[in-house]
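Asks: attaching a predicted model along with its sequence, questions to come.
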Amino acid sequence: MPGLTHFSDSFWGTGFTSSAGFDALVQRMNEGKKLSRELEDYFRQRGKLESSYSQDLMKLFKSLKMKEVVDTIEKTWNSIKAEVEKMAESHSKAASSFQKQSEEMKKFAEVQTVKKRQLEDHVKRYQQNKNNMYTKCMNNKKNYNQKCQERDTAKSVFEANRQSVTITAKELEKLRMKKEKSEEEKSKADLAYQSSLDALEHARMEWENAFQTACNEFQSLEEERIAFMREEMWKSTNIDSLTAVSVDESSETIRKVLETCQVEEDISRFIEKCKTGQERPAKIQYENYYGNVPVENNVKSHATPPANRAPQPIPSQGTRPAPPQSRAPDARIVDVEQDSMYSTIDSSDSTYSTIDSSARITPIDDNQLYHTLEMSDDTGTVVSPMSYSGMCTVVHPYVAKNASELTVTTGSKVIFVRNMANGFIQVVEEGTKKYGLIPERCVQKFEVPKQNQENPPLIDFL
């Protein structure tokens, strides 16, 4: 501890009219008052924050609906929601405590302010009186010194002229009267000076006693303020600790419930309760859109061969001559008469079709063959390969190099018609319905769809 512990021993000064010690004490009191207001404001704001947070937690709790306990994770979630309500209550209690501290701090500061104002006014009154007496005393002292000088001058002049033989009695009498008057004025000034000194000393003693009392009271108020603020800060820290302990207890409750949560157990329980089976859906098979479309006006229906009939190969029409390398192979369209005999290929009973050898083959001009989708027989009936061809997707673009070929782009759809030599195939473009040749590598691999229709097509390509 420092050597000086009392205000009454530490705030004096040698200057008679100096108020440095009193001013220092007043400044300290004002700083304490400001600090008290800041602490009061802190408690009030903390109370508002805790209250707002508590209300928000309570709103959150009310918005959460308790789940019917199914598995351990639902049980944990219900525990969290229940602990949220406890946390909201803890923060609500903290808000009330901070608000109470704010009110107590305000009352304490008001009481101290009143006491300090009274002490300040009391000391200032005696200090002002002391200063006034000092000023009056100094004026009387100045007047006294002046009168003394005048008296000494008058006496010297009178004594000098008294020895002179040339001065008249009348003039000498005037000098004597002036000397006596200066003696009288000097005595009066001396009496006033001494009286003012007595009054000044009395004022000084009163001021000293008042300031001594004020120092003791100021020290008492300051000690009380520091002790009170320290206690209130301690209380606020305890409030935070209690709130934190309450929140930690809620968190510990949640952790204990979480320890019982088992992933495998919840998964197994859900499977046993809601399982729908282990068999997966079968693969969806491709169905050709043109597989079951009948060809009208140029076909004749025939019954499907019996299922126990052995499959028969299609009769060969002879070896096709290889086309010249400089151009695409010639294409021919087979026109089938109304009375042509045929049978269909049935994949379900492994039966293959045969084509009557009486079918007539008619050569068609290349431009007519590759640049149109529609083809006619002798009767003018239109026969479209779309009724029985497979659908493909172009994966590489190709630009036609002659009139027999077809320009295609990546992603376009084409209908396969037949294989040609030199790696070319005949196709029909789905959108434009243009007919021509493209390299086989330009299309995605495909399978010719199975024929499931009752009446098979009558047209084939050589």
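Replies: Yep, it's here.
Asks: every contact and neighbour count from this point should use C-alpha atoms.
Replies: Noted.
Asks: ranges for the helices of the protein?
Replies: Along the chain, the segments classed as helices by DSSP state H run 20-63, 72-162, 169-259, 263-274, 366-370.
Asks: mind putting those helices into a markdown table with mean neighbour count?
Replies: What follows is the helices of the chain, written out as a markdown table (neighbours: other CA atoms under 10 Å):
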| stretch | mean neighbour count |
| --- | --- |
| helix 20-63 | 17 |
| helix 72-162 | 18 |
| helix 169-259 | 17 |
| helix 263-274 | 11 |
| helix 366-370 | 17 |
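Asks: quick one: closest of those helices to A282.
Replies: Proximity to A282 (CA to CA) singles out helix 263-274 among the helices of the chain, at 22.1 Å.
Asks: okay, pairing it with this:
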Amino acid sequence: NTDLISTAGYDGITQHMNDGRKNCKEYEDFLKERAAIEERYGKDLLGLSRKKPCGQTELNTLKRALDVFKTQVESIGQSHIQLAQVLREEAKKMEDFREKQKFHRKKIELIMDAIHKNRNLQYKKTMEAKRLYEQRCRDKDEAEQAVHRSTNLVTPKQQEKLFVKLAQTKTALEDSDRVYQMNVAAVEKVREEWQSEHIKACEFFESQECERITYFRNALWLHVNQLSQECVKNDECYEEVRKSLETCSIEKDIECFVSIHKTGTLPPTPVTYENYYNSQKSAAPGRNQAPPAPGMGRRPRLPVPSGGPGDPEYSTVDGYSLIQHH
């Protein structure tokens, strides 16, 4: 700015730097809030996995698959809790970076504030010296005009007073002129010093802004990488569940159920009509009981369900398969 005491440009720069610091603080708060969400989510998953029953009476291969499922849900919960801690650490790094920049910038701002104050004070003194100098010039001019006008119109004594006053105004003019020139020289020295420091400050602020943008960009890049890595970890856990489901067998689970709950190898015999009187006769001494009728003995064992090559496993629902058949 051509106005020496204007700080419009400097104020614009410092405002931008403060806005940058505010933006870093907003991102820092965003990470902290995201960390809190991840931690709550992780703890909820842990509670769900550990406390909520999920097919607890299932048997054999499906039971193992459900156990793997709950274990992996717990692992995902732990992973989200760990992610929350990582995000808090990243937020702390952003806070440290922001405070470090603020500390170094504060030193420059203090120097600039002091030099602005000195510049404005010296400029004010110079303008006051200029005003006084110009007033002394007018006083001298008026005294000279008074001397010229009074020629042959006043007494010698009055004439002498006019000459004394003229001499005094000239002396005052010389003094004020000297003070004015000294102040001009002083303000020019201050101006040069201010300009030099202003350039240094601008270069420092530019360096800080480059550093801030670079740090902010890298921090955001790292954040999305962390989230992507979390998705990969989650998918690895889900893959373990898919693998365990591939081992599920309808035939084996039904055989397991039969093996655990079977009540015997013989079916119940038919209920026949028994005549009371005939049973009394059969109970008489010396009589043999009649052998059982043909076909009333032991029934053959029920066939065990078997799965053919085309039979569906648990992974197939309404013709839609989640698992590749090998």
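Replies: Here it is on my side, so go on. Model, not experiment: these values are computed from the prediction.
Asks: sorry, back to before: need the helices of structure 1 in TSV with distance to E429 of structure 1, can you?
Replies: Below are these laid out as TSV (distance: least, CA to CA, whole Å):
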stretch	distance to E429 of structure 1
helix 20-63	62
helix 72-162	59
helix 169-259	65
helix 263-274	50
helix 366-370	11
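Asks: out of those helices, nearest to S376 of structure 1?
Replies: Checked against CA to CA, the stretch from these lying closest is helix 366-370, at 10.7 Å.
Asks: what range in structure 2 does that closest one sit on?
Replies: Using TM-score structural alignment, none of the residues of structure 2 align to helix 366-370 of structure 1.
Asks: tell me what that helix is packed against?
Replies: Other helices and strands packing on helix 366-370 of structure 1, by 3 or more CA pairs under 8 Å, 6 or more residues apart in numbering; DSSP states H and E, are strand 435-439.
Asks: aligned partner of D152 of structure 1 in structure 2?
Replies: Aligned against structure 2 by TM-score structural alignment, D152 of structure 1 finds its counterpart in D141.
Asks: OK, contacts around its match?
Replies: Applying CA atoms under 8 Å, 6 or more residues apart in numbering to D141 of structure 2 gives no contacts.
Asks: if we can go back for a sec, nearest to K413 of structure 1, of the helices of structure 1?
Replies: Distance to K413 of structure 1, taken as CA to CA, is lowest for helix 366-370 among the helices of structure 1, at 16.4 Å.
Asks: and the equivalent of K170 of structure 1 over in structure 2, how far from V164 of structure 2?
Replies: K170 of structure 1 maps onto K157 of structure 2 when the alignment is built from TM-score structural alignment. Separation of K157 of structure 2 from V164 of structure 2 (CA to CA, to the nearest Å) stands at 11 Å.
Asks: also L62 of structure 2?
Replies: 122 Å.
Asks: same check on S279 of structure 2?
Replies: Distance, S279 of structure 2 to V164 of structure 2, by CA to CA: 170 Å.
Asks: ok so, going back, wait, which of the helices of structure 1 is closest to P439 of structure 1?
Replies: Among the helices of structure 1, helix 366-370 sits nearest to P439 of structure 1 (CA to CA), with 14.2 Å.
Asks: separation between the equivalent of Q27 of structure 1 over in structure 2 and K102 of structure 2?
Replies: Structural alignment (TM-score structural alignment) places Q27 of structure 1 against Q15 in structure 2. Distance, Q15 of structure 2 to K102 of structure 2, by CA to CA: 13 Å.
Asks: again, but for C231 of structure 2
Replies: According to CA to CA, C231 of structure 2 stands 36 Å off from K102 of structure 2.
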